[in-house]
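**Q** Predicted model, plus sequence, below.
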Amino acid sequence: MPPSAPSEPPAPEPSPEPAPSSQPPAKKSAGRNLRAAIGVGLGLGVIIIASLFIVKAVFVGVVVAAVLVGVWELTSRLAERKGIRAPLVPIAAGGAAMVIAGYASGAVGAWVAMALTALAILVWRMAQPPENYLRDVTAGVFAAFYVPFLATFVVMMLAADDGPRRVLVFLLLTVISDTGAYAVGWRFGKHKLAPRISPGKTREGLLGAISFAMVAGALLMQYVIDDGRWWQGLLLGLAAATSATLGDLGESMIKRDLGIKDMGTLLPGHGGIMDRLDSLLPTAPVVWLLLVVFVGSG
């Protein structure tokens, strides 16, 4: 009887088709509590606008308060993450003096107060051991320049006869620039602007910031600032959007070096005060200078 042929192995059963997912594709996320961010933003806006148009001195007080909190946040993060002990007391006292001097005496008063603050930082730090003296005082002078000195340009705008309107233009341009960057970048952003510094920023977002700010600048200069012209507003918007973006990137660079996401937790949905001042601080001297060039110091 002939040997039986070897049987063929059974064919593998076809694997079942994967069931289609019932979950919708994930949507882009802003990365923050948007409802809290909007609520806090509106609340801050009401406080700022009310103080700006009721009594100028009240708005100066708001700026001083923001500067003091910002300096505290910055020096606290430097101490926690890097062990840098920038002297808080002379920075805070000098910062408040800078803002008040800038409002009362203009640029000369602000520079004198800045110089005296730097001297106070050098002297204050002498009460501690000499180790890391140069590092600590350098960080202290940087903090004094970065937060209160740049903030003096806001109150220098306020000191003009039409000061509240100048400050309003400055604030609106910065906010509109940030909004344009967020809206366009979130919807159309594909090409990273500076991935090593801020991965969320895109070139499309930068174009959105510039476009929104230039249109807003043209309207604001034409209808809000006395003797302003629409073409001046185009230049003002371009400069404001550029400085706001650079300021945002600058603070992102600091936070990356420190290894933190936010400078603080005071403002739900926003982080800390410094996380709101990042684009405002470097934009203030730019807007102040261009308004002086275009329509005078008032």
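**A** Nice, thanks for sending it over. What you see is a predicted model, and the numbers here were worked out from it, not measured in a lab.

**Q** Only C-alpha atoms from now on, for both contacts and neighbour counts.
**A** Noted.

**Q** which stretches of this protein form strands?
**A** Using DSSP state E, the strands found in the chain span residues 192-194, 198-202.

**Q** Deepest in the core, which of those strands is it.
**A** Most buried of the strands of the chain, by mean neighbour count (mean count of other C-alpha atoms under 10 Å): strand 198-202, with a mean of 18.

**Q** Show me what it packs onto, helices and strands only.
**A** Applying 3 or more C-alpha pairs under 8 Å, 6 or more residues apart in numbering; DSSP states H and E, we find strand 198-202 packed against strand 192-194, helix 230-258.

**Q** could you dump these to TSV with distance to Met221?
**A** Output for the helices and strands packed on strand 198-202, formatted as TSV (distance: least, C-alpha to C-alpha, whole Å):
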stretch	distance to Met221
strand 192-194	29
helix 230-258	5
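
**Q** how near is Phe294 to Gln232?
**A** Distance, Phe294 to Gln232, by C-alpha to C-alpha, to the nearest Å: 7 Å.

**Q** Comparing these two, which residue is more hemmed in?
**A** The neighbour comparison of Phe294 against Gln232 (other C-alpha atoms under 10 Å) goes to Gln232, with 21 against 15.

**Q** try it against this one:
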Amino acid sequence: MNDSSWGAPAGSGYWGPDQGPAPAGPAYDGLTAAQTRPMPIVPDDPAGDHQDDHDRGAAAQSGPLFRDETPNEHPQEPMPTPSRPAEAPQPPQKKSAGRDLGAAIGVGVGLGAVIIASLFIWKATFVGVIAVAVVVGLWELTSRLQERKGVRAPLVPLAVGGAAMVVAGYVRGAEGAWVAMALTALAVLVWRMTEPPEGYLKDVTAGVFAAFYVPFLATFVALMLTADDGPQRVLMFLVLTVVSDTGAYAIGWRFGKHKLAPRISPGKTREGLLGAVTFAMAAGALCMQFLIEDGSWWQGLVLGFAVAASATLGDLGESMIKRDLGIKDMGTLLPGHGGIMDRLDSLLPTAPVVWLLLVIFVGTS
């Protein structure tokens, strides 16, 4: 998820430390004085370089030689300064989430409706939804890599191989997913050979990374779907991840003070992480007890804790990528959210964790 969802309000150092006013000091005051103080006017002295004592006394009685000096013997009354109207106190600024909240809620509700409908009407339709999300995510990632770093990871073999990877995982299980991953990596190596050799190593390395990061991790969602209660497992996976992020946002935005990883994502706080763990564990206990057959509430507590940890690491991982690229969002496809990759950041690394724990707790069927 996005950095702003963890609680530190906008203006509190999201992109870097606040720049305060220039401090007063000798260099600053000297410059100001040089610009505002008039130069002394020294009258010519035809009689010589020095005045006698009488002339000095007369000069002292008649007034100072410099316009900004006042003799100690005859102090002058200070000039009255015009009174300034008292400035009205500024009202305290409200915290801001840094996003268009209305658009974000609307897009989130729309995506949720599509996911629920595809999950419970026909499971194969949801496999298509995963494949589309993977292809769009790969397009966003490779586009940003080329724009910001000049890395040309080949999109065509990645998109075709990524979609095939998801379908293979649903049809042939984990073995099919691994085979599709290997073939996709090979296709990336061969496809890049059609271009000049300069930058070949970094391009294919980025391509293999993208193949693993987006479609391979997403394949574990398709693996969850193959079980008899697959829609319930996928729904629980989505609910726990969203609840974890919501808990981090709610607690961090209201109570967040201690930074979690300021060099990676200054908006995330330890209080937000505690909120993510608490909310996810509570939701996990309820989901395992009432959604999953043969599930137990204590298993849900373990699952919720693991989801909060993996979702946080996934969010930090994409934040690291975006900071390296010098961007805030991976795209602009989803108003109020950013791009598809900005929604998948915590889901992708959480999918294999949930799949593995469900296999341990209740099996694959």
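**A** Received it, and whenever you're ready, just let me know what you need. Please read all numbers here as calculations on a predicted model, not as lab measurements.

**Q** What does the superposition give as a TM-score?
**A** After superposition, the two chains reach a TM-score of 0.96 (TM-score structural alignment, normalised by the length of the first structure), with 295 aligned residues with a C-alpha RMSD of 1.4 Å.

**Q** hang on, the earlier thing: can you redo the strands of the first structure as a markdown table with distance to Leu88 of the first structure?
**A** Formatted as a markdown table, these follow (distance: least, C-alpha to C-alpha, whole Å):
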| stretch | distance to Leu88 of the first structure |
| --- | --- |
| strand 192-194 | 32 |
| strand 198-202 | 28 |
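
**Q** Could you point out which of those sits nearest Glu73 of the first structure?
**A** Taking C-alpha to C-alpha, strand 198-202 is the member of the strands of the first structure nearest to Glu73 of the first structure, at 20.4 Å.

**Q** got a list of what the residue mapped onto Ala240 of the first structure from the second structure touches?
**A** Matched across to the second structure, Ala240 of the first structure falls on Val307, judged by TM-score structural alignment. For Val307 of the second structure, the contacting residues are 240-241, 244, 280, 350, 353-354, by C-alpha atoms under 8 Å, 6 or more residues apart in numbering.

**Q** could those be laid out in CSV, adding neighbour count and distance to Ile264 of the second structure?
**A** Converted to CSV, these look like this (neighbours: other C-alpha atoms under 10 Å; distance: C-alpha to C-alpha, whole Å):
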residue, neighbour count, distance to Ile264 of the second structure
Leu240, 30, 24
Thr241, 26, 21
Ser244, 31, 19
Ala280, 32, 23
Thr350, 28, 20
Val353, 18, 23
Val354, 24, 25
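
**Q** Out of those residues, which is nearest to Arg270 of the second structure?
**A** Distance to Arg270 of the second structure, by C-alpha to C-alpha, is smallest for Ser244 among the contacts of Val307 of the second structure, at 13.5 Å.

**Q** Would you mind finding the match for the closest one in the first structure?
**A** Ser244 of the second structure maps onto Ser177 in the first structure, by TM-score structural alignment.

**Q** List the contacts of its match.
**A** If you count contacts by C-alpha under 8 Å, 6+ apart, Ser177 of the first structure has them with 208-210, 212-213, 240-241, 244.

**Q** Just give me the ones among the residues you listed that are also contacts in the second structure.
**A** Here is what carries over to the second structure from the contacts of Ser177 of the first structure, by both residues aligned by TM-score structural alignment, their matches' C-alpha atoms under 8 Å: 208-210, 212-213, 240-241, 244.

**Q** Could I get the full set of helices for the stretch 151-298 of the first structure?
**A** Under the criterion DSSP state H, counting those that start in this stretch, helices of the stretch 151-298 of the first structure are mapped to 163-188, 203-223, 230-258, 274-277, 280-295.

**Q** if you compare the ones you listed, which one is most tucked away?
**A** Comparing these by mean neighbour count (mean count of other C-alpha under 10 Å), helix 203-223 ranks first with a mean of 23.

**Q** so that one aligns onto which residues of the second structure?
**A** Going by TM-score structural alignment, helix 203-223 of the first structure sits over residues 270-290 in the second structure.

**Q** The equivalent of Leu348 of the second structure over in the first structure: what's it in contact with?
**A** Counting by TM-score structural alignment, Leu348 of the second structure lines up with Leu281 in the first structure. Residues in contact with Leu281 of the first structure (C-alpha under 8 Å, 6+ apart) are 146-147, 150-151, 247.

**Q** next one: Pro231 of the second structure
**A** By C-alpha under 8 Å, 6+ apart, the contact set of Pro231 of the second structure is 119-120, 123, 225.

**Q** now for Arg35 of the first structure: what does it line up with in the second structure?
**A** Under the alignment (TM-score structural alignment), Arg35 of the first structure maps onto Gly102.
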